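I need the structure of the sequence given here:
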Amino acid sequence: MLVLVTNDKKYNMKILAIETATEACSAAISINDTCIYRYEIAPRKHSELILPMIDSLLNEANIKINSFDGIAFGRGPGAFTGVRIAISVAQGLACPHDIPLIPISTLAALAQQYSKENNYIATAIDARMNEIYWGLYKKSNKNIMKAIIKEKVCLPQDITSPSKNNWLGVGSGWQNYSEEIKSKFKSNIIGIKNDTYPDAKSILELAKIDYQESKFISPEKASPVYLRDNVATKKRG
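Alright, predicted model coming up:
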């Protein structure tokens, strides 16, 4: 049975984070605001790498799975197989100990990585089939990136564009479709970071806030966010 967070947990939480939705595979642990992590760009090897990464972190931190207050995971959007791996691993670790899960948007995590560089982040992850996963984020007074539009999958020329402010473009979608996105972007673009992927450290940052606000779920309720309604029928790129 899940319990609500009490005040003594607010600054003394232990959270494990997993992110496997893109080409990068990563895991991170936060204990009393100290973070250790593992990260590797290894397309199609996530299922081989993620559990050894977690075991390595547990050994380094000298902690057991049943000691965690929550397990966070990148719930998508992203590669269908990668998103499923994160959910399966999170559920497998959490279920025996009834640890709550904290689902985090991979687009939000990508934006959070650059929260210290700009107040406005436009994230685009290559979704294959000539589409991108698209999100717009604004930094809150807690230095947390908050979505200002509903995340979507779309053609680059069909993005939802902001009408003001200076924006930093982040993600693989900017690498492959920068000209198409720029042609529809109505605001100033101050820079582009197109060779970066969401990582577990940023998942942790967002998960700690969600945990404090009791935004967690029981393991059996975890589900992927693909943004595409017809995942089973679309041909993968």
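
all contacts plus neighbour counts: C-alpha atoms, from now on.
Fine.

ok, which stretches of this structure are strands?
14-19, 24-31, 34-41, 70-74, 101-104, 120-126, 132-139, 145-147, 152-154, 166-170, 188-193 (DSSP state E).

can you put these in TSV and add mean neighbour count?
Below are those laid out as TSV (neighbours: other C-alpha atoms under 10 Å):
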stretch	mean neighbour count
strand 14-19	29
strand 24-31	24
strand 34-41	16
strand 70-74	29
strand 101-104	28
strand 120-126	27
strand 132-139	25
strand 145-147	20
strand 152-154	18
strand 166-170	23
strand 188-193	14
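
OK, contacts around the residue sitting nearest the centre point of the chain?
Centre of the chain computed as the mean C-alpha position; nearest residue by C-alpha atoms, centre = their mean is T106, 2.7 Å away. Residues near T106 by C-alpha atoms under 8 Å, 6 or more residues apart in numbering: A21, G74, R75, G76, P77, G78, P198, I203.

Following up with a second sequence; could you model it the same way so I can compare the two?
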Amino acid sequence: MKILALDTSTEYCSLALWLDGDVLTKEVLAGQQHTELLLPMVQTMLAESGLALTQLDGYAFGAGPGSFTGLRIACGVVQGLAFATDLPVIGISTLEAMAQKINARHVMAALDARMGEIYFAAYRQTESGWSVVQTPVLCLPELAPRIEERVKWVGCGSGFDLYGERLSAYYGDCLVGIESGCYPHAREIAQLAVPKLLAGLGVSAEEAAPVYVRDKVALKVSER
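Okay, the predicted model is just below:
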């Protein structure tokens, strides 16, 4: 199976080309330049691999949560490519993609959501993949969902980078470590997408959609 995966949910822009188990990747710290950088990166990656879009089997993207603009960019580009090639699309949780990076069986993943809040989810690794213990939510660090305390958890993501002390105090002994510098990457999105596409869970281009979690991006003056 050949899959093109991409993620623009954070300040990083990453691509991955899954080629029957081998993975080619590209990434750049894009800041606010995802729109300008993404399609040229796709063209370069395909040229270097000697593949055309018509030789792919599907597309995957970081569906969210994350930057509103970034999620729309990734979804829009994937939709355009899928429309042109009539191939299926699968959206992958950015929080689950971070869990996929971590060498641990129980992972809490959190992204900075701005305005003092985090996007938070928790996952347990099983033989068949990641089981969702806590679905993605938007919350203050000190109001994060309570998680099963009989097992040991590892935290990751920019939410833990920013609020590690508060989250460590909140979860106590059940949080045994924090992996710093972790962010969603197209490599893990491709890995998670393969079994879903093989199982026929891909959708058409028009059905692909971001997962925002937050329903507004700024505070009113009265809320500040």
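
Could you name the stretch from the strands of the first structure that's closest to I87 of the first structure?
strand 70-74 (6.8 Å; C-alpha to C-alpha).

Where do the helices of the second structure begin and end?
In the second structure, the segments counted as helices under DSSP state H are 34-49, 68-85, 94-101, 158-171, 186-198.

Compile these into CSV and extend it with columns for distance to V151 of the second structure.
Formatted as CSV, these follow (distance: least, C-alpha to C-alpha, whole Å):
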stretch, distance to V151 of the second structure
helix 34-49, 39
helix 68-85, 33
helix 94-101, 16
helix 158-171, 12
helix 186-198, 24
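
Would you point to the one among those helices that's packed deepest?
Mean neighbour count (mean count of other C-alpha atoms under 10 Å) peaks for helix 94-101 among the helices of the second structure, with a mean of 26.

okay, and that helix goes to which residues in the first structure?
Helix 94-101 of the second structure corresponds to residues 106-113 of the first structure when matched by TM-score structural alignment.

same check, this time on stretch 36-49 of the second structure
Stretch 36-49 of the second structure maps onto residues 48-61 of the first structure, going by TM-score structural alignment.

ok, average deviation of that stretch from the second structure?
By mean C-alpha distance after the TM-score superposition for the first structure, the fitted stretch 48-61 of the first structure averages 1.2 Å away from its aligned residues in the second structure.

what does C75 of the second structure align to in the first structure?
That one, C75 of the second structure, aligns with I87 by TM-score structural alignment.

Thought K221 was touching that match, still the case?
No - I87 of the first structure is beyond contact range of K221, at 10.2 Å (criterion: C-alpha atoms under 8 Å).

Leaving out the residues flanking it, which one is nearest to the residue sitting furthest away from the middle of the first structure?
Centroid-distance maximum for the first structure: S183 at 27.1 Å, with C-alpha atoms, centre = their mean. Setting aside the residues directly before and after it, S183 of the first structure is nearest to Q157 in space (C-alpha to C-alpha, 6 or more residues apart in numbering), at 7.5 Å.

just G164 of the second structure next, same as before
Per C-alpha to C-alpha, 6+ apart, closest to G164 of the second structure is I178, 7.6 Å.

Please determine how far that neighbour is located from N103 of the second structure.
11 Å (C-alpha to C-alpha, to the nearest Å).

Could you do L198 of the second structure as well?
According to C-alpha to C-alpha, L198 of the second structure and N103 of the second structure sit 25 Å apart.

just L4 of the second structure next, same as before
24 Å.

which ones are touching the residue nearest to V217 of the second structure when sequence neighbours are not counted?
Spatial nearest neighbour of V217 of the second structure, excluding adjacent residues (C-alpha to C-alpha, 6+ apart): F68 at 7.9 Å. Applying C-alpha under 8 Å, 6+ apart to F68 of the second structure gives the contacts S9, Y212, V217.

Would you show me how to pick out the buried ones of those residues in ChimeraX?
The buried residues among the contacts of F68 of the second structure can be selected in ChimeraX (16 or more other C-alpha atoms under 10 Å) with this line:
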select :9,212
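
The first structure: which residue goes with V23 of the second structure?
V23 of the second structure maps onto C35 in the first structure, by TM-score structural alignment.

One more: R166 of the second structure?
Checking with TM-score structural alignment, R166 of the second structure has E180 as its match.

Now do the same contact list for its match.
P156, Q157.
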